[in-house]
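Enquirer: The sequence and its predicted three-dimensional model are supplied below.
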Amino acid sequence: MLGCVIHGRGDLRVEELAAPEAGPGDVLVAVRYGGVCGSDLHYWRHGGVGDFRLREPMVLGHEVVGTVVSYGAGGSGPPPGTLVAVHPATPCGTCPECRDGRRNVCRDTRYLGSAARMPHVQGGFAGLLGVPAEQARPLPPGLGPRQAALAEPLSVALHAVRRAGDVAGRHVLVTGAGPIGTLVVAAARAAGAAHVTVTDLLPAALAYARTAGAGTVVRADDPGDPGWPAEADVAIEASGVAAGLDTCLRLVRRGGVVVQLGMLPPGRTPIAGNLVVSREIELRGSFRFDVEFDDALALLAAEPSLDGLISAVVPVREAESAFALAAERGRSCKVLLDFAPDAGATPGPSVP
């Protein structure tokens, strides 16, 4: 089978890999689509994500959809041939965080395509993938595999919105209109936000934010843009840069909530800490997700317009060109790899 393997900074290879078998309690999935995530791009461009650095070759990918092939001993679930989305996390189930219902911050989790532990956890950008059977979730009626590939990043967005608390009737500010930021817009609207303002440097990214339901979009480098809010009730930082966090802290109302979702560069990040004190701002982190995965599948089935965030579908043999396209935020939002043997490149809908 073909797999997408990162060997180091700038060294991405499509290789022939040995096909796995389903282990005890596992399901074997024939992967059809895999979404190129920002973390995949960081491994490719920088050799790591935040403080997680590559130390050995690793199959990338954690946003995958495919078809059930078979089960290992003791494994059970949807019958072979069923389309499923794969939840990428395998928490330990025994640490204090797992016992406290916060499995997304499990101290011993295994996450597809992650260098957070050694040996690294191999990812899902391969023709066949074996995972614990309970991580394969059948697609709800009306949801096709292409749009279902958005389930993992939408789950991240849903979790960030939930970390913010009740946003119903509130004004939500989102800094950063990459794939995660645009999906935060959809998640906030689904949670009842009255208005969502999104900032970014790129017009194309802001157009995708409009597709996801943003009420106002603002050029982050234009202080005179009339779309800047006087204040917001909630701010979600999705750009992963210090300037975005600074914007959130300065524009959220007194007593408001700021959620840091974007992974900041490694090392220390200066923040406007006095604003946190004098305005009693609540600064909360948001990392991955847990039960939101099923909610994401349901929301995708109910919101077919989110397919408009898929910029292109590229055959896995052309993985490097897919990564290059995904890295050009002025040209793309979400780029998918297609693992079908006869796959050809398919452009997504044009942005408005």
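Expert: In hand now; what should we look at? Numbering: from 1, shown residues only.
Enquirer: For the rest of this, base every contact and every neighbour count on C-alpha atoms.
Expert: Will do.
Enquirer: What separation do you get for the closest residue to residue 262 other than its chain neighbours and residue 159?
Expert: Excluding the flanking residues, the one nearest residue 262 by CA to CA, 6 or more residues apart in numbering is residue 240, at 3.9 Å. Distance, residue 240 to residue 159, using CA to CA, to the nearest Å: 17 Å.
Enquirer: ok, these two, which is more surrounded?
Expert: Taking other CA atoms under 10 Å, residue 240 and residue 159 do not tie; residue 159 has more neighbours (24 against 17).
Enquirer: host element of the more buried one?
Expert: helix 151-163 (DSSP states H and E).
Enquirer: Any idea how far that helix is from the middle of the chain?
Expert: Its chain's average C-alpha position is 8 Å from that of helix 151-163, according to CA atoms, centre = their mean, to the nearest Å.
Enquirer: what about the helices in the chain?
Expert: 38-46, 96-99, 145-148, 151-163, 179-190, 203-212, 242-251, 273-278, 292-302, 319-327 (DSSP state H).
Enquirer: what would these look like in TSV with distance to residue 84?
Expert: Converted to TSV, the helices of the chain look like this (distance: least, CA to CA, whole Å):
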stretch	distance to residue 84
helix 38-46	22
helix 96-99	25
helix 145-148	8
helix 151-163	11
helix 179-190	21
helix 203-212	24
helix 242-251	35
helix 273-278	43
helix 292-302	10
helix 319-327	23
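Enquirer: which of these is buried the deepest?
Expert: Most buried of the helices of the chain, by mean neighbour count (mean count of other CA atoms under 10 Å): helix 179-190, with a mean of 27.
Enquirer: shouldn't residue 146 be in contact with residue 33?
Expert: Yes: with contact defined as CA atoms under 8 Å, residue 146 reaches residue 33; the gap is 6.6 Å.
Enquirer: okay, now the one to match up with it:
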Amino acid sequence: MKAVVVHGPGDLRVDTLPEPEPAPGRVLVRVVYGGICGSDLHYAADGRNGPYTVTEPLTLGHEVVGVVAAAGRDATAAPAVGTRVAVHPATPCAPPGASASTGLHLDPDGTYLGSASTRPHTQGGFVELLEAQPSQLRPLPGGLPLRRAVLAEPLAVVLHGTARLGERVRGARVLVSGAGPIGALAVAALRHAGAAEITAVDLQDVPLRTAAAVGATTTVNLADGGSVDRSAFDLAVEAAGAVASLATALDAVRPGGAVLQLGMLPREAVAVAMSTLIAKELTLYGSQRFDTELDAAIALLAADPSFDAVLSHAYSVEEASEAFRCAADPSRSAKTVLRISTDPDA
């Protein structure tokens, strides 16, 4: 089977791997679509993502959807063969349908598909056949296309983060700093959560057009002379993973407001004027992946076709190198996906 594998910095390949047989209690998913995440881009370009360095060939990908292809012996809880599913990339993970917080997403010994955080690495989902535990699978509603469903994992990340803001969101004026795929999904999630006004800022026009398509009431290109008023927002969401973006968010929020750090900042120390946080008595929320929100993300995607606007490009698995170049260029792309197997919805 074909797989998208990084072997080191700048060394991304489409390899041929042996097809797996499902182990007892496990299932095989024929992966149809895989969304390219910022962590995949870092692994491909730099051979590392934050503190995690590639020391062996690593199959990338953790935003994947597909169809159940086979079940191993004793996989009694598995969805039937042919079921369209989204895959939860974490092990352990919250069980399907869980509503109460489990905290499993903060387990320091947990694994995540396509991550070099473990030795050996946890191989990812950009493969034609992916072995998974039944508890990782979420059947998809009949009316939800697989191509839109590939947004379930990043949307779950966003829903987990915005939920940390709680009831503050309803009726609020919100700034989203960074309108890439995560920022655009944050705009949509905030709209659904009842925000009154959502302003998206970025340095490129393409992400801002995407943000407007999913619900931003105002967009501002900071590289084209645009600016953001100081202390004009109740809340801010930092979605770019950039220190300058966090500084913008802290400056833009009113006294007593809150900032959600949704983007991934560098592990190293960063220079931020924390005196602003003190003087304004701001609340700064961190957010790590997601816990029980995958089911809610799937339901939201099924109910709102406007999420299709986040999906800008799709490439075949053989075109993985070009797909990664596209995904790394925010001047022309939003969410770029790999089409790994034939889409039964097409």
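Expert: Ah, there it is. None of the values given here were measured: they were computed from a predicted structure.
Enquirer: other SSEs contacting the helix holding residue 159 of structure 1?
Expert: For helix 151-163 of structure 1, the packing partners by 3 or more CA pairs under 8 Å, 6 or more residues apart in numbering; DSSP states H and E come out as helix 179-190, helix 292-302.
Enquirer: Spatially, what comes nearest to the residue most central in space within structure 1 if we skip its sequence neighbours?
Expert: Central residue of structure 1 (CA atoms, centre = their mean): residue 153, 2.7 Å from the mean position. Spatial nearest neighbour of residue 153 of structure 1, chain neighbours left out: residue 180 (6.0 Å); criterion: CA to CA, 6+ apart.
Enquirer: Do I have it right that residue 245 of structure 2 meets residue 178?
Expert: Yes: at 7.1 Å, residue 245 of structure 2 counts as touching residue 178 under the criterion of CA under 8 Å.
Enquirer: overlap in contacts of these two?
Expert: Jointly contacting residue 245 of structure 2 and residue 178 under the rule CA atoms under 8 Å, 6 or more residues apart in numbering are residue 238.
Enquirer: returning to what we had before: need the counterpart of the residue nearest to residue 153 of structure 1 in structure 2.
Expert: Residue pairing (TM-score structural alignment): residue 180 of structure 1 is matched to residue 182 of structure 2.
Enquirer: Its match and residue 159 touch, don't they?
Expert: No: Residue 182 of structure 2 is not in contact with residue 159 according to CA under 8 Å; the separation is 10.5 Å.
Enquirer: Residue 260 of structure 1 contacts residue 234, correct?
Expert: No: counting by CA under 8 Å, residue 260 of structure 1 stays clear of residue 234, with 11.2 Å between them.
Enquirer: what stretch of structure 1 does stretch 104-120 of structure 2 fall on?
Expert: Counting by TM-score structural alignment, stretch 104-120 of structure 2 falls onto residues 103-119 of structure 1.
Enquirer: what residues does stretch 110-125 of structure 2 touch?
Expert: 31, 34, 40, 48, 52-56, 58-64, 89-92, 104.
Enquirer: Give me the subset of those residues that lies in strands.
Expert: 31, 34, 48, 52-53, 58-59, 63-64, 90-91 (DSSP state E).
Enquirer: Buried residues in stretch 70-79 of structure 1, which are they?
Expert: Residues of stretch 70-79 of structure 1 classed as buried: 70-72, 75, 77-78 (neighbour count, 16 or more other CA atoms under 10 Å).
Enquirer: JSON lines for these, including distance to residue 294 of structure 1?
Expert: Shown next, in JSON lines, are the buried residues of stretch 70-79 of structure 1 (distance: CA to CA, whole Å):
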{"residue": "70", "distance to residue 294 of structure 1": "22"}
{"residue": "71", "distance to residue 294 of structure 1": "21"}
{"residue": "72", "distance to residue 294 of structure 1": "24"}
{"residue": "75", "distance to residue 294 of structure 1": "20"}
{"residue": "77", "distance to residue 294 of structure 1": "15"}
{"residue": "78", "distance to residue 294 of structure 1": "15"}
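Enquirer: and the residues you listed, which of them are in strands?
Expert: 70-71.
Enquirer: Among the buried residues of stretch 70-79 of structure 1, list the two that are farthest apart in space.
Expert: 72 and 78 (13.2 Å; CA to CA).
Enquirer: Settle this for me: the residue nearest to residue 153 of structure 1 is touching residue 238, isn't it.
Expert: Yes: between residue 180 of structure 1 and residue 238 there is a contact at 6.8 Å, judged by CA under 8 Å.
Enquirer: right, and the helices of structure 1 - which one's nearest residue 24 of structure 1?
Expert: By CA to CA (comparing all of these), the closest turns out to be helix 96-99, at 22.5 Å.
Enquirer: what helices or strands is that closest one leaning on?
Expert: Going by 3+ CA pairs under 8 Å, 6+ apart, helix 96-99 of structure 1 lies up against no helix or strand.
Enquirer: Could you give the separation of stretch 313-326 of structure 2 from the chain centroid?
Expert: Stretch 313-326 of structure 2 sits 18 Å away from the centroid of its parent chain (CA atoms, centre = their mean).
Enquirer: Equivalent analysis for stretch 178-190 of structure 1, please.
Expert: That offset, for stretch 178-190 of structure 1, works out to 10 Å (CA atoms, centre = their mean).
Enquirer: How about the contacts made by residue 191 of structure 2?
Expert: Here residue 191 of structure 2 is in contact with 198, 215 (criterion: CA under 8 Å, 6+ apart).
Enquirer: list the contacts for residue 316 of structure 1?
Expert: Contacts for residue 316 of structure 1 were tallied using CA under 8 Å, 6+ apart; they are 2-4, 14, 337-339.
Enquirer: Report the two of those residues separated the most.
Expert: Using CA to CA, the two most remote members of the contacts of residue 316 of structure 1 are 14 and 338, lying 12.8 Å apart.
Enquirer: Residue 15 of structure 1 against residue 4, yeah?
Expert: Yes: the criterion here is CA under 8 Å, and residue 15 of structure 1 meets it with residue 4 at 6.5 Å.
Enquirer: Mind checking which of these two has more residues around it?
Expert: Each of residue 15 of structure 1 and residue 4 had its neighbours counted (other CA under 10 Å), and the higher figure belongs to residue 4 (26 against 14).
Enquirer: Please tell me how far the more buried one sits from residue 210 of structure 1.
Expert: Per CA to CA, residue 4 of structure 1 is found 32 Å from residue 210 of structure 1.
Enquirer: before we move on, what about residue 310 of structure 1?
Expert: Applying CA to CA, the value for residue 310 of structure 1 to residue 210 of structure 1 is 14 Å.
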